[in-house]
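Asks: Using only what follows, build the 3D model:
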Amino acid sequence: MTKLSVNINKIATLRNSRGGDLPNVVQVAIDCQRFGADGITVHPRPDERHIKRKDVFDLQPKVYTEFNIEGNPSPEFISLIKKIRPTQVTLVPDAHDAITSNTGWDTVTHKDFLTDVVNEFQSLGIRTSIFVNPDLEMIEGASAIGTDRIELYTGPYAEMFEKDKEKAVAPYVEAAILAKKLGLGVNAGHDLNLNNLNYFYVHIPWLSEVSIGHALICDALYMGLEKTIKAYKNCLKMPENQD
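Replies: As a prediction, the model looks like this:
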């Protein structure tokens, strides 16, 4: 079963825009899990423009599914992970001023650095995932590092989806097949939504997890959080006319 991890960064963005504690990030995480989410994802950045360090500590005892923390492994981030010890850490090479993550790691160039980080987290019992583009060389590099999983950056897939679905998904299928052969778990995330998620899943049904935030929270404004989570979970199923 492919798990749905809900990224709640946008909830924190809304709260921070006004100050105070409305909406309450912890309560939303609790509700997401109650409504069927299989995990909670946060991506704390150095400027704390959405998720704050305090949020991560507040969430830790309340996430009873899986807690996935994404981020660039700076010394501060590594220190945070060692204190929280989430289920999974996803290493993302985003710059401090990036609006959102927009590319994966060069796992060849940064092999030594990533190997040290992955080894440190794994020694603490934390599952590790490396954010990568659907590039076969980078996936082989991730395998050489010893990570548990990769997360495929699906921004380009979402961008091309409406123009040519088959062309959009093809490099991801090839990448996921290689990852599977190499013994890597495969996660996916970025710009996945109710329109493109099922097509992606049907072509890569062995996905371990999808992490979705922006589109899911936008849909929840219209549909409500409970119905939205159920709709996304339904996308992670084969159509009835298929096995």
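
Asks: hey, let's count contacts and neighbours off CA atoms from now on
Replies: OK.

Asks: now the most centrally placed residue in the chain, what's its secondary structure?
Replies: Note on the chain: the residue nearest the mean C-alpha position is residue 211, at 3.6 Å, using C-alpha atoms, centre = their mean. In three-state terms, and counting by DSSP: H, G, I helix; E, B strand; the rest coil, residue 211 is strand.

Asks: any idea how far it is from residue 54?
Replies: For residue 211, the distance to residue 54 equals 22 Å [C-alpha to C-alpha, to the nearest Å].

Asks: dump the residue contacts of the nearest residue to residue 219 once chain neighbours are set aside.
Replies: Counting by C-alpha to C-alpha, 6 or more residues apart in numbering, residue 228 is the residue found nearest to residue 219 once chain neighbours are left out, at 6.4 Å. Residues in contact with residue 228 (C-alpha atoms under 8 Å, 6 or more residues apart in numbering) are 216, 219-220.

Asks: Give me the buried entries from those residues.
Replies: By neighbour count, with 16 or more other C-alpha atoms under 10 Å, these hold 216, 219 as buried.

Asks: Looking at the contacts of residue 228, which one is closest to residue 128?
Replies: residue 216 (24.2 Å; C-alpha to C-alpha).

Asks: Quick check: the closest one vs residue 56, distance?
Replies: Distance, residue 216 to residue 56, by C-alpha to C-alpha: 20 Å.

Asks: Same question for residue 115.
Replies: Plainly put, residue 115 is 25 Å away from residue 56 if you go by C-alpha to C-alpha.

Asks: Let me see the ranges of the strands in this structure.
Replies: Applying DSSP state E to the chain gives strands spanning 3-7, 39-42, 67-71, 88-91, 127-132, 149-153, 185-189, 209-212.

Asks: Can you add distance to residue 195 and give the ones you listed back as JSON lines?
Replies: Below are those laid out as JSON lines (distance: least, C-alpha to C-alpha, whole Å):
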{"stretch": "strand 3-7", "distance to residue 195": "16"}
{"stretch": "strand 39-42", "distance to residue 195": "21"}
{"stretch": "strand 67-71", "distance to residue 195": "24"}
{"stretch": "strand 88-91", "distance to residue 195": "25"}
{"stretch": "strand 127-132", "distance to residue 195": "23"}
{"stretch": "strand 149-153", "distance to residue 195": "17"}
{"stretch": "strand 185-189", "distance to residue 195": "14"}
{"stretch": "strand 209-212", "distance to residue 195": "13"}
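
Asks: Please provide the structure for the following sequence as well, for comparison with the first:
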Amino acid sequence: RDVELLRHTVGVKLNLEMSINTKIVQIACRVKPDQCTLVPENRQEITTEGGLDVIKLRKKVGDAVKRLHGVGCIVSAFIEPIEEQIKMSAELGFDAVELWTGGFAHAKNDKAQDKTVIELAKAVESGLKHGLVVHGGHGLTYRNIEPVARIPGFTEFNIGHTIIARSVFVGLREAVREMKDLLNLYQPE
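Replies: Alright, predicted model coming up:
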């Protein structure tokens, strides 16, 4: 019921982050959000770290992509920044991928963080090479966004918790504006 209310009241792009559960896909096909991002729902659907395992689940994922495309939805996969996952996402017909940035966000030191930035940059390049639109998200904050935002090729970042937490102090409009200002400052031309 909530997603149906959102569909009728939201004046901006509605991105439904959802599992590949058949009942959830049916709801999405009825509601027709602008975009559906397929995410893992349980341990069996997760890759080593946190993305949806589109390789292991290719049959079920492929069916969901076809059904969602059939009602006009843009379909994205929330995956780890791994070449094989990116390639399979393209083969399954996804329009976009959201690369899991948790490895970067949870890095223990600068060296580990630098390594994940290089991995993310390679993954973005791979996604573009395979014809995918590339988004990023997980654990991104006002304090850590700069190195990831500087990677060319990202078109969107999904940032929630840090913006909502900041909005408690400055209001939602200002919290969003602050993040947008940072992204505009750091994003390559």
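
Asks: Quick one: residues contacting the residue nearest to the centre of structure 1.
Replies: Residue 211 of structure 1 neighbours (C-alpha under 8 Å, 6+ apart): 4-7, 41, 187-190.

Asks: Ok, residue 133 of structure 2 next?
Replies: Contacts for residue 133 of structure 2 (C-alpha under 8 Å, 6+ apart) come out as 95-97, 127, 154-155.

Asks: out of these, which ones does structure 1 keep as well?
Replies: Of the contacts of residue 133 of structure 2, the ones still in contact in structure 1 (both residues aligned by TM-score structural alignment, their matches' C-alpha atoms under 8 Å) are 95-97, 127, 154-155.

Asks: Selecting buried members of these in PyMOL, what would you type?
Replies: Provided next is the PyMOL selection string for whichever of those are buried by 16+ other C-alpha under 10 Å:
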select buried, resi 95+96+97+127+154
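
Asks: Would you mind stating the distance between the residue sitting furthest away from the middle of structure 2 and residue 141 of structure 2?
Replies: Centroid-distance maximum for structure 2: residue 169 at 26.4 Å, with C-alpha atoms, centre = their mean. Distance, residue 169 of structure 2 to residue 141 of structure 2, using C-alpha to C-alpha: 15 Å.

Asks: Could you do residue 101 of structure 2 as well?
Replies: Remark: distance between residue 101 of structure 2 and residue 141 of structure 2 (C-alpha to C-alpha) = 11 Å.

Asks: Neighbour count: those two, which is higher?
Replies: Higher neighbour count among residue 101 of structure 2 and residue 141: residue 101, with 24 against 16, using other C-alpha atoms under 10 Å.

Asks: Not counting residues beside it along the chain, what's closest to the equivalent of that one over in structure 1?
Replies: Matched to structure 1 by TM-score structural alignment, residue 101 of structure 2 sits across from residue 154. Nearest residue to residue 154 of structure 1 in three dimensions, chain neighbours excluded: residue 190, at 5.2 Å (C-alpha to C-alpha, 6+ apart).

Asks: aligned partner of the one you found in structure 2?
Replies: Superposed on structure 2 with TM-score structural alignment, residue 190 of structure 1 falls opposite residue 138.

Asks: Contact partners for that match?
Replies: Residues counted as contacts of residue 138 of structure 2 (C-alpha under 8 Å, 6+ apart) are 100-102, 105, 158-159.

Asks: Any idea how far stretch 66-73 of structure 1 is from the middle of the chain?
Replies: Put simply, stretch 66-73 of structure 1 sits 8 Å off its chain's centre (C-alpha atoms, centre = their mean, to the nearest Å).

Asks: looking at structure 2, where would I find the counterpart of it?
Replies: Under the alignment (TM-score structural alignment), stretch 66-73 of structure 1 falls on residues 13-20 in structure 2.

Asks: Helices of structure 2, start to end?
Replies: With helices called from DSSP state H, structure 2 shows them at 2-9, 22-31, 58-70, 83-91, 102-105, 110-129, 145-149, 161-170, 172-186.

Asks: mind giving me CSV with those and columns for distance to residue 37 of structure 2?
Replies: CSV is the format used below for the helices of structure 2 (distance: least, C-alpha to C-alpha, whole Å):
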stretch, distance to residue 37 of structure 2
helix 2-9, 14
helix 22-31, 11
helix 58-70, 10
helix 83-91, 12
helix 102-105, 17
helix 110-129, 16
helix 145-149, 20
helix 161-170, 18
helix 172-186, 21
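
Asks: of the ones you listed, which approaches residue 39 of structure 2 most closely?
Replies: Nearest of the helices of structure 2 (C-alpha to C-alpha): helix 58-70, 10.2 Å.

Asks: other SSEs contacting the closest one?
Replies: Contacts defined by 3 or more C-alpha pairs under 8 Å, 6 or more residues apart in numbering; DSSP states H and E place helix 58-70 of structure 2 against helix 22-31, strand 74-79.

Asks: Ok, which of these comes nearest residue 52 of structure 2?
Replies: Residue 52 of structure 2 lies closest to strand 74-79 among the helices and strands packed on helix 58-70 of structure 2, at 5.2 Å (C-alpha to C-alpha).
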